[in-house]
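> how would this look folded up:
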Amino acid sequence: MSSIKEQLVILQQIAKERTVKTQNIEYDLETLVKKIDKNIIKLDPEYQRNHRWDNQLSSRLIESLILNIPVPTIYISQDIDVDEEVEDVPRYSVIDGQQRLTAIYNFMSNNMPLEGMEVLKLLNGSFYKDLPPFLIRRLEERTIKCLRIDSTLDPQVKYDIFERLNSGSVKLEAQELRNAIYRGPFNKLIKELAENVDFRVLNQINLKDPESAKKVQKMEDVELVLRFFALHNNRYENLKKGFKAFLSDAMKEFNLLSEQELMKFKKDFIETMYLIRHTFGDKAFAKYRVDKVGHEQEKLSKMSNFNAAVFDALSIAFVDLVNLDSPDLPNSVVQEYLDLFKDKRFFDSVSGSVNDREKVKYRIEAVKELLK
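Below you'll find the model as predicted:
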């Protein structure tokens, strides 16, 4: 059996051999395309996966680049030293980011039309050459962060790095797009309110490490705050077109509010979250179902600790009806609220296609009836 000292020596040697040397650089898209064209960057090393994005997913990446939405870092391996001149041998290979670079290259080489664009719909069907000059300049000058990995790594180490880094396709979440497009004081406010402690607890986000939560990473928490304001003050009555568009219209409208109006928004949200948490507990927005016990009895069982439709019902009813400065709630309110889940129509309103106008209206007004 080897001694601890011998094990430490082996450990040091492995750590030294496997330590990855890196360098952060930024390339503009025009430069990246030229490097791919000249075979300086090899897009399809043998350790890359075979999956290829379709035109729609590629187009959504182009849309995010035009809108200046951050995209993940590209990881490239420096296979040949920059001072060496070796003909027909790529200088760099892509460890992570192949799909992104392929999408960029295909579009900027006029080999792919845009399709499925959600924000820049007017560009659907366009090739790169069809873009107006200002958008061509914007794309050419847009930069992407790259992490260059030292050339001394053997292929297996590169493969290991790729497996650890690869995170799949870049998906443009609705709130990420709104954050890029509808910039203004309201947008700033909802990002601030998404960090409210009561809200995070109710939203089942770990206070010690909130950034690791997928809801935070995808800005779903910020969208919930937007949802609160978009529906409050009986605004849910105006929900006629799709819910996505309804939220986007609210972002645009609320960015024009005065500082005083936004301060009122802030106060209402903070006090509502505080009151709900301290009345109904940390899992106030949980969803329940009815389980049969015997022939006559019914028992509620929890389906999830947080449900966005339940969030609508409880939070909007509270902010619209309860005097937040001096709430006067009966002791029976918690049980009466839980009993709503025994009502099939209420349960249906927080299940399935929950953003349907009639479902939104019914679940909010059902809770309002308890608070009157």
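
> only C-alpha atoms for contact and neighbour calcs from this point on.
Fine.

> Which strands and helices lie in contact with the helix or strand hosting R100?
For R100, the host element (DSSP states H and E) is helix 98-108. If you count contacts as 3 or more Cα pairs under 8 Å, 6 or more residues apart in numbering; DSSP states H and E, helix 98-108 packs onto helix 29-37, helix 55-66.

> if we look at the first one, which residues are touching it?
Same thing as helix 29-37. Contacts with helix 29-37, where a contact means Cα atoms under 8 Å, 6 or more residues apart in numbering, come from I41, K42, L43, I104, Y105, M108, L139, E140, E141, R142, T143, I144.

> this one as well, want them side by side:
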Amino acid sequence: MTNSLDSELLAAEQAMSTDSYSMSIGELISSYVGGEIEVNPAFQRFFRWTDFQKSRLIESFLLGLPVPPIFVYQRTSGHWELIDGLQRVSTILQFVGELKNKSGDLIDPLTLTETKYMPSLKGMIWKETPDNLKVLPDALKLKFRKARIDVKIIMPKSAELSKYELFDRLNTGGSQATSAEVRNCLILMKDASFFEWLSDLVDHPSFVNSIPLTERAEAEQYRIELLVRFLILQDTSVEEAKAIPDLETYLNDKILEMASNPNLDRKEIADKFRKTFDLLFNIFDEGSFRRLNIAKGAHVGPFLLAAFEVIAMGVAKNLDNVVAKGDVWLEERIKQLWEKELIVKSIGLSSSRRLGQTIPLGRSHFQ
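Prediction:
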């Protein structure tokens, strides 16, 4: 056992190499402006601080308070790719008027709000504007630029996937980022075109309209979470599903594998996805994944994940057969699921126990 642990530790240490560096805010700004550090603008859609949170960070630098480090991946060219610390770095850059969006256009500079220890910061900006807003005094500008932030660097000899592993671990287990938000950023880091493909799928009208979600679920990117589950779990064997130790890690690993697959037929997958949800929405509208009240003959209540796993993935797996049998047959088959309480048995179970029931049920029920 000791030898195994020693060898595992050695292998992991060889795959990971890190360094530390303390840099001034002025250096950080110059590095970004000079193209030496990449802050992926697409990430900004997932992590959004309020102006108060941003202003409090600026106040912390001015007061000399400690700020958590940022993490970067150093490419062989020497350029840095920001892995963790998006909000801190974006706030700094926006405050000084240097932050750019995905199109390369400058984002509106930050106007500070009132803070706890320096309430007079309210309304202050970095650069003068025609609006004659209050400009931060030069002495405070100098203090801000000289303030320092620690940088943790993942070095080039690290395994390629180490930056994804690092990002994942830094943003799960107590972070405010949801698992779906973390996964989206992992995908963006791996292949922006693959993420754009997913974004196109997730906006398909039948998919959106057949799954009414709360505002909070929408804001936390839960719809793309459902898309990822649909794409990955369709081809997961029952045995594998039952043995998944942590579903979020499993989905992260599998979607990154999919993003890395040069032979992936995106058109075929997209066509199957759209046909599945077009079919379900045309028959059941918003009730596709809601419980069927037999007495009322209507689908009621909230969206049910177990119903989604049985119906959406089961229909997709047997799509040719379902289409051949027709709408009346499909409506009757789904009615039977609720009459016999087949889906109900899976509601509330842990992911591995639930998937061990929902995946085989969907595959067999729509054959």
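
> and the helix or strand containing Q87 of the second structure, how far from the chain's centre?
Following DSSP H and E, one finds Q87 of the second structure within helix 86-95. In terms of Cα atoms, centre = their mean, to the nearest Å, the centre of helix 86-95 of the second structure is found 19 Å from the chain centre.

> Give me the contact list for the next helix or strand after it.
Downstream of helix 86-95 of the second structure, the next assigned helix or strand under DSSP H and E is strand 124-125. Strand 124-125 of the second structure is contacted by residues F95, P109, L110, T111, L112, T113, L133, K134, V135, L136 when judged by Cα under 8 Å, 6+ apart.

> and stretch 218-232 of the second structure, which stretch of the first structure?
The aligned range for stretch 218-232 of the second structure in the first structure is 216-230, by TM-score structural alignment.

> buried residues in the matching stretch?
Residues of stretch 216-230 of the first structure classed as buried: 216, 218-230 (neighbour count, 16 or more other Cα atoms under 10 Å).

> go on, stretch 268-284 of the second structure?
Buried-residue list, stretch 268-284 of the second structure, by 16+ other Cα under 10 Å: A270, K272, F273, R274, T276, F277, D278, L279, L280, F281.

> tell me, it lands on which residues of the first structure?
By TM-score structural alignment, stretch 268-284 of the second structure lines up with residues 264-280 in the first structure.

> mind checking how far the matching stretch is from the chain centre?
Taking mean C-alpha positions (Cα atoms, centre = their mean), stretch 264-280 of the first structure and its chain are 24 Å apart.

> Just give me the mean distance for it relative to the second structure.
Following superposition, stretch 264-280 of the first structure is found to deviate from the second structure by 1.3 Å on average (mean Cα distance after the TM-score superposition for the first structure).

> ok, back up a step: pull out the buried members of the contacts of strand 124-125 of the second structure.
F95, P109, L110, T111, L112, T113, K134, V135, L136.

> Would you confirm that the fifth one contacts K134?
No: using Cα atoms under 8 Å, L112 of the second structure makes no contact with K134, being 9.9 Å away.

> got the residue ranges for the helices in the stretch 151-300 of the first structure?
155-165, 174-181, 185-193, 197-202, 214-217, 220-231, 243-254, 259-280 (DSSP state H, counting those that start in this stretch).

> Would you mind getting the angle between the second one and helix 55-66?
For the pair helix 174-181 of the first structure and helix 55-66, the angle between their directions (axes from the mean of the first three to the mean of the last three Cα atoms, to 10 degrees) equals 30 degrees.

> contact partners of the match of stretch 218-232 of the second structure?
Against stretch 216-230 of the first structure from outside (Cα under 8 Å, 6+ apart): 173, 175-176, 190-191, 193-194, 203, 210-211, 215, 236, 246-247, 250-251, 265, 308, 312, 315-316.

> ok, back up a step: what's the closest of the helices of the stretch 151-300 of the first structure to S353 of the first structure?
helix 243-254 (10.9 Å; Cα to Cα).

> so that closest one matches what in the second structure?
Going by TM-score structural alignment: helix 243-254 of the first structure matches residues 247-258.

> mean deviation of the matching stretch from the first structure?
Mean for stretch 247-258 of the second structure is 0.9 Å (mean Cα distance after the TM-score superposition for the first structure).

> So what's the gap between that stretch and the chain middle?
Taking mean C-alpha positions (Cα atoms, centre = their mean), stretch 247-258 of the second structure and its chain are 12 Å apart.

> ditto for stretch 168-182 of the second structure
On Cα atoms, centre = their mean, the centre of stretch 168-182 of the second structure falls 8 Å from the chain's centre.
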